[in-house]
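S.K.: okay, here's the prediction I keep looking at, along with the sequence it came from:
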Amino acid sequence: MKFLRWLQLAGSCLLLTNVVFAQKVNNKYNLSIRKTSQPVQIDGIVNDAAWQEADKARDFFMVLPMDTSFANIKTEVQMSYDDHFIYLVAVCYHGRNGNYVVESLRRDFAFQKNDNFLFFFDPFEDQTSGFSFGANAAGAQWDGFIYEGGKMDLSWDHKWISKVVNYEDRWVFEAAVPFKTIRYKKGITNWGINFSRNDLHAFEKSSWAPVPRQFPTVSLAYTGNLVWDAPPPSTGANISLIPYVLGGLSKDYDKGTPTDYRKDIGADAKISITSSLNLDLTVNPDFSQVEVDRQVTNLDRFELFFPERRQFFLENADIFGNFGYANIRPFFSRRIGLNVPIQFGARLSGKLNKDWRIGLMDMQTKSVPERDLPVQNFAVLSLQRKVFSRSNIGFLFVNKQSINYEPDKDPVTPEHRQYNRTLGLEYNLASPGNYWTGKALVLKSFSPVGGNRTITTAANLNYTSRQLFLSWQHEYVGKDFQAEVGYVPRTGYLKFNPQAGYLFFPKKSPVLSHGPLLQTIYYTNEQGRKTDYEHSLTYRTNFRNQAVLNAYVSKTYIELLMPFDPTNTGSDSLATGTQHHFNTAYIEYISKPKSLFTYAANVRYGGYYNDGSRLQLTGEFGYRFQPYVGITMSSTYNDIRVPGTWGRRSFWLVGPRVDVTLTNNFYFTAFGQYNEQTKNVNLNTRLQWRYKPASDFFIVYTDNYLPEYMSVKNRALVAKFTYWFSL
């Protein structure tokens, strides 16, 4: 197959870009860490004996707005440890008069919207995976798992303690991270380390070991060295049990059924097999505390993507869910148990050694007799082998199997099929300095429902420098490729997607950078006949105060491959094979994050299907009573005019939100959504009290209404209590 030959050629090109021997970029930046014999009090006061002896990391480098000098804002960091904890203190001096800038006291804040300090561990010295901890200037904690050399998984949530104290000329962050919280290889006395500071008053981001401005400061390719005076201590047995109890009630007013009362118990367990390999178990899991999805006005021809939000599936999710591309995901955990109860599950994930990483997950759902759904088992195996300096080869196997279910014949619907399997292999490129990145993959599916075009192949290669961005991507998805536990909204196509962009950096100007981005997305069917394209030119402008202005124009062609209602409301459909041409213009502005009042707005106008037109107005406006209350109003208006039976249709989507963070451990959110397209009003309120580290009490109330007369469709109330036992 010529597509496989293309994949082989692309993979060879990716390999050639990575064979150059790489010494660590920031190898000369070293910070010694010595064991302390005196207790360290986590109080934000730098008077412990450990801090009188510890080395200091200072003289940070500016990353933004430009990476050509030392930072203007002074930061000093010290580290120490004992048999149980790693200690850190950071003194963050003010550069200008004025209070700090933060969104709220909520955990895992948005980095770019808060004055904050973060630090990054690479405890395997592999420059691909690690851990991050930090806080904003009001003391809200941040922690996450680092994967693929510089991407953050903020769903990773563990027990550690910190304190922030504000002074007139500085704020101080002090933290103690238990060795049991992180994973690391025994005997290694050199870890990758870097520190990052964001100061919105000075419009400056900085790091201890220098990082080029086009990369995030979390990039593990640019860490310095944390040099231990002795190997870090062994963590010993590390077992945690996290049970929950739940009570609640719900009522469906549409169906007129009696009130349903809930009383559930369940538990998760975390068992450290080694210091770098963890086993997670769950029995009768419940995810009622998870925030509701943000609704969208759906005008797309294909299935929309909504991210996973359930905690059990999020931890170490990268090794399972990052296989493939955004629209070619052979595994998508949201396919498991969203509308079917989960009985139990297990996940083994982590490092086997410096070069090998494993992810093994098995989940089983309950049967649903009223829907003729059998018990189903979902098994996933993922392996990664590091190659060269920062790249890896990955293997994935996904199996969905119905248990004790033998229909007379293979049904059409995926929910009733006896099995579905996907096998995949991919190569991920990350060059030593992260300038070259890319991927090449091949997938094959297996299903009792026929077809022989079950292969998918794809590859991409990117070059990113301070000024220049170049990218090439192509995809082939066979018509019969079926990944039922994945997210592949479209099959039977070839796609080509080249991009090229350039940035200019004017001196002594409110504009930090500006420049064009050219992109083409071109689709054909499997025989090579054109079916879709979109050519676009975007002009990006970034201001020194971190405001953003973007504008683009595009030219689009679509040949419908199936009937499509351009309003997605159940009206008439445009016929298969009809061809549609239209042009679109778009402009967007995002205000500077420093202000108490922030806003973002965009306008899109252009043609639409069947020689129609579409106007879209989107806005988000927020005001914060720092740091306790944040109020946001988001809205989208679509005015669609399509000749024929559709005529003029308009859709409002409005979403007010209130976030209250009375302390670092007490959060309340009220989120409403009015969706005119689906004729639904949703109200979701969520109270969370973190009464102990990693232990929570939740109260969640949900209402759904019909917009006419605000008549209730259904409502539910849940109270849930979790507790983290360390055994």
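M.R.: Looks like it arrived, so ask away.
S.K.: going forward, measure contacts and count neighbours with C-alpha atoms only.
M.R.: OK.
S.K.: just give me how far the longest helix along the chain sits from the chain centre.
M.R.: When the chain is parsed with DSSP state H, its longest helix is helix 2-16. Distance, stretch centre to chain centre, for helix 2-16: 29 Å (C-alpha atoms, centre = their mean, to the nearest Å).
S.K.: next secondary structure after it?
M.R.: Using DSSP states H and E, the helix or strand that follows helix 2-16 towards the C-terminus is strand 30-35.
S.K.: just checking, what packs against that following strand?
M.R.: In terms of contacts (3 or more C-alpha pairs under 8 Å, 6 or more residues apart in numbering; DSSP states H and E), strand 30-35 is packed against strand 75-81, strand 224-228.
S.K.: export those to JSON lines and tack on mean neighbour count and distance to residue 405?
M.R.: Compiled in JSON lines, those are given as follows (neighbours: other C-alpha atoms under 10 Å; distance: least, C-alpha to C-alpha, whole Å):
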{"stretch": "strand 75-81", "mean neighbour count": "23", "distance to residue 405": "56"}
{"stretch": "strand 224-228", "mean neighbour count": "21", "distance to residue 405": "56"}
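S.K.: which of those sits closest to residue 639?
M.R.: Taking C-alpha to C-alpha, strand 75-81 is the member of those nearest to residue 639, at 50.7 Å.
S.K.: by contact count, what packs against the helix or strand following that closest one?
M.R.: Toward the C-terminus, strand 75-81 is succeeded by strand 85-93 as the next helix or strand (DSSP H and E). Packed against strand 85-93 by the contact rule (3+ C-alpha pairs under 8 Å, 6+ apart) you find strand 75-81, strand 170-178.
S.K.: ok, now with 10 Å
M.R.: Counting contacts by 3 or more C-alpha pairs under 10 Å, 6 or more residues apart in numbering; DSSP states H and E, strand 85-93 packs against strand 30-35, helix 49-53, strand 56-57, strand 75-81, strand 116-122, strand 161-166, strand 170-178, strand 190-199.
S.K.: select, out of those, the one closest to residue 642.
M.R.: Nearest of the helices and strands packed on strand 85-93 (C-alpha to C-alpha): strand 190-199, 47.7 Å.
S.K.: chain center to that closest one: distance?
M.R.: Relative to its chain's centre, strand 190-199 lies at 21 Å (C-alpha atoms, centre = their mean).
S.K.: only the buried residues of the longest strand seen in the chain, if you could.
M.R.: Assignment by DSSP state E gives strand 647-663 as the longest strand of the chain. For strand 647-663, a neighbour-count test (16 or more other C-alpha atoms under 10 Å) marks 651, 652, 653, 654, 655, 656, 657, 658, 659, 660, 661, 663 as buried.
S.K.: dropping in the other structure now:
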Amino acid sequence: MPVWAVMICTALLQLMPVKTFAQSPETDPPPLILSRLTGPIELDGFVNEPAWAKIDSLAVVMYSPIFMGQMTERTDIRVAYDDQYLYLGGRLYDSDPDGIRANSMYRDRYSGDDAVALILDTFNDRQNGLWFSTTPNGVRIDMSVSNDLDALGRNPFDTVINMSWNTFWDAATQITDSGWSLEIRIPFTSLGFQTTDGMVEMGLSVTRRISRKNEIHEFPATPPNWDLSYAKPSKFRRIQLRDINVGRPVYITPYVASGAEQYSSLSDDETQYDLQSDWTGDVGGDVKYNVTNNLTLDLTVNTDFAQVEVDDQQVNLTRFSLFFPEKRRFFQERSGIFEFRTVGRFDRLFNTREIGLYEGNSVPIYGGARLVGRIGGWDIGAINMQTAAAHGNPSENFGVYRIRKQIFNPSSYVGTLITTRLSSKGNWNAVYGLDSRVKIGSSEYIDLKWAQAFDETADSNAPGANGFVRGQIERLTQIGLSYRLSAAWGGTEFEPGIGFVSRTGFVQPFVLAGYGWFASDRSKILSVRPEVLFTQFLRSSDGSLETQIMWHSWSLEMKSGDSHTFQLEARKDDLTEPAEFPEDTEIPAGRYTFYNFNWDYMMRFGRLWRINASTEFGQFYDGSNIQIEVEPTWNLSRYLEFGGTYQFNRVRFPDRDQGFFVHLARVQSQISFSTAASVSAFLQYSTAADVVSANVRFRYNFREGNDFWLVYNEGRNTDRLQGDPILPSIDSRTLFLKYTYTFIR
């Protein structure tokens, strides 16, 4: 679709009738003064203490399926505090208690359960939030939100919601004949905030999800004009707490670990693989100290991440590297402060997975420090870590330093990010970036970014070779017209040493436009949203076309909670050298134009058995591709959940009599004996990598910060004849245990 057609479609969409809701006022109502508890609260899930009776209920309203519609069940939620904790108490009435969804007991896993969430903008910056959610089984789920949840054109759970973040807090629940009830208790020491004249101000949002009805209640009343509107910190209700005297405890978390490892290594004469065995043992630990109520220092010695869940295998049918999300806890707190994205979904100036990992293998970390928080209107962050020599790499030092200042309004800032990477052999890489984001309307923003990457191996460190610049204007809303217009340029030597960059030497124009509206109250459809995208990557050396992508999509969200997305894509790729794919398949150099169609279906989370599915078919360079993916999940009981993914790709090039099949299968099970004890098993098989791998983890969580882990990993080669000498059946296997205990001083 040419650019002029995109513009005409966008203009026509503006003429369509649209059901919208009034925007939230730019001026906040007076802060809600939270009441202090007048007596003790026993955290048992029964909201029956006399102190609760003196706390007013929040004025919740229906968020979906019909904003401000008639709530089908009564919701009574109260928030209060004492000297040490912030509390939430809730009575969640239900006319059909047997219909309450309590699907899982697995920590940090949402499986379509009913839930209550408390989200706090503790910085009071209208950009960041801490998300505390509890299900009827008492499962605790905590996440963090950044960038005011603005993720137009991207999945917020890939970009601005960090599900790996954890902190110290408690929850208790009860299921009764009239519904269920809960109590949440969060230590003030787990919340970063600033005190002014004995008063603390922050933002608050509370939601209740009735899963089987796809019904959400919220406070405050925020119209669904944005994706997950109720979780946008800029729309939260301001609250005030007075006379909080919070101490600054020190959390000291030592660990001990031991285990056995077997791995295959090539013999000295390189004629066979031998199975080697090792016993390992290690000690180390972390220290967390709140320098102020809003500034946290983390120290780590001999850092160990062995209990972290393994990465998902992925199928790569592109010419670029795959991106994997960060799951290690040390890097999670306030991680949004360090965000500096360049182009696309994943490219960024700082990627934490460059630290302590090399080609998927763990690299020992001697130790490091991390400082993050807010002072006045300044966001600050600093990381410095030292890794050991491993896998042929020398010992390295990593430094990351971030400063960001609010300007004009709470949603605008200017900042800088500096990264350094220094090896013991004298190799170095240094990067600086300048960025600014300015809110110019109710939903309109301007972004400007500039960066340079200096490397001792670069042919040139001149700005024309190692620089990056991007300008962008966007309108962020799910209802009515939204758009993103940007232009970016990256030099041929722009290689951030601790970043993730898929392309260099490019100029990129980018246009994304969409128009969304709500269907009538009587319709089974909740909302409709068509979008169009046009972008190019031009070679900065001569302006020639490298890649062009155009697509048009329609997204339908049903009141049942199901959703459909249909997308038609046209793509051009200019290959200057052959592209290699599995089974010795090779695409010759040349310019290619190809088209494909994609359909995605997502079933409502609340079903005990549900399935997500997608299919894509069409041309692939000078051949064809069919891709089918299914992702079923089955909650047999609150103790047991099965899930899996199967992806099939068939790629054919008839003119060259070439092609390949790719099968990717994942099977997962979660067994929860209680909210403290659980087992997860993860089996993966990929014909692209010719491996099958297993990861089994047992965890007993005595309390937050006190864990016992028993973990087993195994990797096997499924095509032993692809190598010379013959590859071993067992690539590696490990069995280890780890115990951590947190002392609070």
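M.R.: Here it is on my side, so go on. Just so we're clear, the structure is a prediction, and the values are computed from it rather than from any experiment.
S.K.: let me see the TM-score of these two.
M.R.: After superposition, the two chains reach a TM-score of 0.90 (TM-score structural alignment, normalised by the length of the first structure), with 682 aligned residues with a C-alpha RMSD of 2.2 Å.
S.K.: returning to what we had before: ok, average deviation of the longest strand of the first structure from the second structure?
M.R.: Once fitted to the second structure, strand 647-663 of the first structure is off its aligned match by 1.1 Å on average (mean C-alpha distance after the TM-score superposition for the first structure).
S.K.: what range in the second structure does that strand sit on?
M.R.: Aligning strand 647-663 of the first structure against the second structure (TM-score structural alignment) gives residues 658-674.
S.K.: where's that stretch relative to the chain centroid, distance-wise?
M.R.: Per C-alpha atoms, centre = their mean, the centroid offset for stretch 658-674 of the second structure relative to its chain is 21 Å.
S.K.: and for stretch 467-481 of the first structure?
M.R.: 21 Å.
S.K.: and stretch 427-446 of the second structure, how far apart are its ends?
M.R.: Start-to-end span of stretch 427-446 of the second structure (C-alpha to C-alpha, to the nearest Å) is 37 Å.
S.K.: and that stretch, what's buried?
M.R.: For stretch 427-446 of the second structure, by 16+ other C-alpha under 10 Å, it's 428-439, 444-446.
S.K.: just the ones of those residues in strands?
M.R.: 428-439, 444-446.
S.K.: rewinding a little: just flag the most distant two among the buried residues of stretch 427-446 of the second structure.
M.R.: 428 and 444 (39.4 Å).
S.K.: so what's the residue nearest to residue 160 of the second structure when sequence neighbours are not counted up against?
M.R.: Closest residue to residue 160 of the second structure apart from its sequence neighbours, by C-alpha to C-alpha, 6 or more residues apart in numbering: residue 146 at 5.1 Å. By C-alpha atoms under 10 Å, 6 or more residues apart in numbering, the contact set of residue 146 of the second structure is 121, 126-130, 156, 159-162, 232-233, 334-337, 339.
S.K.: ok, the residues you listed in the first structure: which stay?
M.R.: Checking the contacts of residue 146 of the second structure against the first structure (both residues aligned by TM-score structural alignment, their matches' C-alpha atoms under 10 Å), the contacts still present are 126-130, 160-162, 232-233, 334-337.
S.K.: what's the closest of the residues you listed to residue 547 of the second structure?
M.R.: Using C-alpha to C-alpha, residue 160 comes nearest to residue 547 of the second structure of these, at 27.1 Å.
S.K.: how close does the closest one sit to residue 232 of the second structure?
M.R.: 11 Å.
S.K.: comparing those two, which residue is more hemmed in?
M.R.: Between residue 160 of the second structure and residue 232, residue 232 has the larger neighbour count (other C-alpha atoms under 10 Å), namely 25 against 21.
S.K.: and the more buried one, what's its match in the first structure?
M.R.: In the first structure, residue 232 of the second structure lands on residue 219 (TM-score structural alignment).
S.K.: could you tell me where the helix ranked longest in the second structure falls in the first structure?
M.R.: Ranked by number of residues, the top helix in the second structure under DSSP H is helix 3-14. Alignment of helix 3-14 of the second structure against the first structure: no match, by TM-score structural alignment.
S.K.: in that helix, which residues are buried?
M.R.: Neighbour-count burial for helix 3-14 of the second structure, counted by 16+ other C-alpha under 10 Å, picks out 6, 9, 10, 13.
S.K.: of these, closest to residue 482 of the second structure?
M.R.: Proximity of these to residue 482 of the second structure (C-alpha to C-alpha) peaks at residue 10, which lies at 9.7 Å.
S.K.: hang on, isn't that closest one packed against residue 529?
M.R.: No - look at residue 10 of the second structure against residue 529 with C-alpha atoms under 10 Å: they stay out of range, at 11.9 Å.
S.K.: what touches both of the two?
M.R.: Common neighbours of residue 10 of the second structure and residue 529 (C-alpha under 10 Å, 6+ apart) are 481, 514, 515.
S.K.: which residues touch the aligned partner of the last one in the first structure?
M.R.: This means residue 515 of the second structure. Counting by TM-score structural alignment, residue 515 of the second structure lines up with residue 502 in the first structure. For residue 502 of the first structure, the contact set (C-alpha under 10 Å, 6+ apart) comprises 464-470, 513-518, 539-540.
S.K.: with residue 730 of the second structure instead?
M.R.: 262-264, 273, 275, 691-692, 714-718, 720.
S.K.: just residue 525 of the first structure next, same as before
M.R.: 476, 477, 478, 479, 491, 492, 493, 494, 495, 531, 532, 561.
S.K.: corresponding residue for it in the second structure?
M.R.: So, by TM-score structural alignment, residue 525 of the first structure is matched to residue 539.
S.K.: distance of its match from residue 488 of the second structure?
M.R.: Distance from residue 539 of the second structure to residue 488 of the second structure, counting by C-alpha to C-alpha: 12 Å.
S.K.: which neighbours do the two share?
M.R.: Common neighbours of residue 539 of the second structure and residue 488 (C-alpha under 10 Å, 6+ apart) are 506, 507, 508.
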